[in-house]
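1. Next one to model:
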Amino acid sequence: MEPLAERLRPRTLDEVLGQPHLTGERGLLRRMLEAKRLASMVLFGPPGTGKTTLAHLLAEGAGKPFLRLSAVEAGLKEVRQAVERARQEGGLVLFLDEIHRFNKAQQDALLPHLESGLLTLIGATAENPAFLLTPALRSRLRLFPLRPLSQEDLLALLRRALEDPRGLPGVAYEEEALRLLAQAAEGDARFALNTLELAAAFGKVDLKSVREALGAERLGMDREGDRFYDLVSALHKSLRGSHVDAALYYLARLLEGGADPRYLARRLIRVALEDVGLADPLALRLSVAAKEAYEALGSPEGELALVEAAVYLALAPKSNSLYQAWKRAEEAAKAHPEAPVPLNLRNAPTALARALGHGEGYAYYHEDKEGSFAQRYLPEGLEGLTLYEATGEGFEERVRERLKALRGQFQSARPPKGG
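-> Reported below is the predicted structural model:
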């Protein structure tokens, strides 16, 4: 029998989970299918996010023959055979898995056939195509990023698997066990489904069977049996608390235990945004650079980039002022969703809009600084709204002084009468 992940492969774009930016109502892939104009592309993202599934659906929707090759095994001979078949059948969708493994000569062999339209190439890779594909090939391809599935997406998928006749209908399960599996799968739908199938072999999908199916590498990370997310939490809190040695210890535990370095890189970026913020604006740049460096080098060399980012984040001054300001901004937007934009700030693209006073009295900062400070920015009734407060940590000390001066200018300027 085929593995569960294969049996449950989506049959339509509507069944694809986790990629609404591509498959949703305004998603580019959906619009391609509706127009029946399939372009050559690369689908790139973590394992188990639907790259192969989307390639099948796109070829089927375009009504073209489909050929799947793996760049791990295929070479120039297989490319020539694909071209010959495309000539015989009047075109072909070539799905090339692990496309980043093709060398320059192999990539160049595809170019004339993409240019002529004989081949429509759909490449798939878990790596960053910007680093691993030649500029000539990249210029002929659309690049579509796929995202890891959220825990809610994975939960929906697991429930579908236990209800769909193609899956495991009738198997008893515990909701808590599904949540544990969705968490441990880390966005990988294939892993989640195949682990679910293994857990179901124990007779019931409960916490015990899921833990046994997952194995130590996903749950324990080491012989002590500590949970993966306990270690991630400890890493994050050690970075937030500026304990560099603890942060390095938990990072090492995670990497040694088999955690996905890309996931850890994303966590470091989150720390830079949520806990360092404007106290050290370079923290975000360094964290993003560490992720890109890992993607370029891979393991183990690229892991040192994560180490550098972790040490920097632990030692950096801390501020959650951006995080708190955004929470307050969201609350204000929910509390006042219809507050009218002041007339002077409104767009005025038409004569009618201008006749209604849109844009009237707007003071352009670069030409009229005093007038700019005097005009209204917030809707009526929200003039005193204060969302962002800078701390005295690191660079935010300078931000605080600048903020104090700006708010002083707004308060001392006389607001204009009317709009």
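2. okay, CA-based contacts and neighbour counts for the rest of this
-> OK.
3. For residue 373, grab the count of nearby residues.
-> 22 (other Cα atoms under 10 Å).
4. Kindly apply the preceding question to residue 57 instead.
-> As a measure of burial, residue 57 has 18 neighbours, counting by other Cα under 10 Å.
5. Let's see this one next, to set against the first:
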Amino acid sequence: MRPRSLEEVVGQEHLTGPGKPLRRMLEAGRLSSFILWGPPGTGKTTLARLMAQGTGRGIVALSAVSAGVKDIKEAVAKAQEEDGLVLFLDEIHRFNKSQQDALLPHVESGLLTLIGATTENPSFEVNPALRSRARVYVLKPLDEAALLRLLRRALEHPEGLRVQGVQEKALELIARAAMGDARRALSALELTASLGEGQIDLEAAQEALGAGTLAMDKGGEYFYDLISALHKSVRGSHVDAALYYLARMLQGGADPLYLARRLVRMAVEDIGLADPNALRLATAAKEAYEFLGSPEGELALAELTLYLALAPKSNSAYVAWKAAQEAASAHPDAPIPMVLRNAPTGLMKDLGYGRGYAYYHDDPEGSFAQPYLPEALRGLELYQAAGEGWEEKVKERLERLRSRFRGQPPRRTP
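-> Below is the predicted model:
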């Protein structure tokens, strides 16, 4: 069922349509190095082969899973004999730095035209030097309409799947469950025909798909896209989106304790002092999951997600802490005011350590008049109270305190 021309390629019109990059390259007959980045089953290998064949260039296909520097040298020798060829390197992200470096001079000279394919972000997995010599084209997951066209083609093709009957709802279910992966869709179609004894019906399709697998690559870019979506939905107070992403990650096999840790982080970073109880509930939810396990403990994480999404938001502690770290880095040895220093020995007392310290409970006014910050940082104000939740209540008190430290009369609320 692999397409034999760009016209037969399903999806990726942003690359193969009229006036688009791959189409223009093919029509000009000039192939330059590029990397195809996209999810599995979106046509990376197919497009690479079509591009090489369409320009009449010889092609050597390697998989970075099993190939090494020796295979590269053999490809270079062949390219020298044929005055250049296309090297298709599948799973290019599997090549280590030295293997990728071995390609550089030959790609740069034009002896090898590199077409790489990867499911991983080239920004992280491909050397910058090699990446600068090859354009990166992003392939998108196939939508349901494209997958339906693909499935019908497999049933209508003279050499395609032979079946006795087809239910449209079964095809729609397979297209939806394939999650943008053409290979997964065709495999499910074949298994459905086998289980249905020549019939593509809904019951056989459901049996073929089973529980299915969710689109989440543990530790990969898509995994971090999901956790980013969860975090930003909580931060944005979108309760429904937050619950959806939590459920999607749990069903996709994410470690619940990893999610619990991230939720604790959200309680600290994004709710903060707007609701000090958020951190207590976050640690309690983590302990509840550890005690109950799955699936019962997942409800504690869902409850926490709801609470955090609904809570007032403040990142004032986060911002203040970053500013404090920057101040400490900029002034790592600023002298501590003498009045605040500890004086455990007679010599230190004689030197003035702690002299004149005003104990707040005995002398509140004097305590506000004495210096607390080093001279170089006098007047520094790191923490700015936000206007939501608990912080709204303490904002006025903070301003009164700072006015007294500045030696100004406290502001009165009208």
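6. Overlay the chains and give the TM-score.
-> The TM-score (TM-score structural alignment, normalised by the length of the second structure) is 0.55; 248 aligned residues with a Cα RMSD of 3.1 Å.
7. Check the secondary structure at residue 114 of the second structure for me.
-> What DSSP: H, G, I helix; E, B strand; the rest coil gives for residue 114 of the second structure is strand.
8. Pull up the aligned stretch in the second structure for stretch 59-70 of the first structure.
-> Using TM-score structural alignment, the residues of the second structure aligned to stretch 59-70 of the first structure are 52-63.
9. Can you give the contact residues for the matching stretch?
-> Contacts with stretch 52-63 of the second structure, where a contact means Cα atoms under 8 Å, 6 or more residues apart in numbering, come from 26, 29-31, 49, 75, 84-92.
10. host element of residue 178 of the first structure?
-> Residue 178 of the first structure belongs to helix 175-184 when assigned by DSSP states H and E.
11. Remind me what that helix packs against, helices and strands.
-> helix 151-161, helix 189-200, helix 207-214 (3 or more Cα pairs under 8 Å, 6 or more residues apart in numbering; DSSP states H and E).
12. want to try CSV for these, with distance to residue 322 of the first structure and mean neighbour count as columns?
-> Shown next, in CSV, are these (distance: least, Cα to Cα, whole Å; neighbours: other Cα atoms under 10 Å):
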stretch, distance to residue 322 of the first structure, mean neighbour count
helix 151-161, 26, 19
helix 189-200, 33, 22
helix 207-214, 38, 19
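13. Of these, give the one that comes closest to residue 283 of the first structure.
-> helix 151-161 (27.9 Å; Cα to Cα).
14. okay, the closest one sits on what stretch of the second structure?
-> So helix 151-161 of the first structure sits over residues 144-154 in the second structure, by TM-score structural alignment.
15. Now check residue 31 of the first structure against the second structure: what is it aligned to?
-> In the second structure, residue 31 of the first structure lands on residue 24 (TM-score structural alignment).
16. Identify the residue spatially nearest to its match, adjacent ones excluded.
-> With sequence-adjacent residues excluded and distances taken as Cα to Cα, 6 or more residues apart in numbering, residue 24 of the second structure is closest to residue 18, at 7.7 Å.
17. distance of residue 321 of the second structure from residue 327 of the second structure?
-> Counting by Cα to Cα, to the nearest Å, the separation of residue 321 of the second structure from residue 327 of the second structure is 10 Å.
18. now swap in residue 185 of the second structure and tell me
-> For residue 185 of the second structure, the distance to residue 327 of the second structure (Cα to Cα) stands at 56 Å.
19. likewise residue 90 of the second structure?
-> 49 Å.
20. Which one's more surrounded, the two?
-> Neighbour count, other Cα under 10 Å: between residue 90 of the second structure and residue 327, residue 90 has more, with 24 against 14.
21. what's the more buried one in contact with, if anything?
-> 45, 61, 62, 63, 64, 116, 117, 118.
22. Mind doing that once more with 7 Å?
-> 62, 63, 64, 116, 117, 118 (Cα atoms under 7 Å, 6 or more residues apart in numbering).
23. Same question for residue 100 of the first structure.
-> Residue 100 of the first structure touches 125, 129, 132, 133, counting by Cα under 7 Å, 6+ apart.
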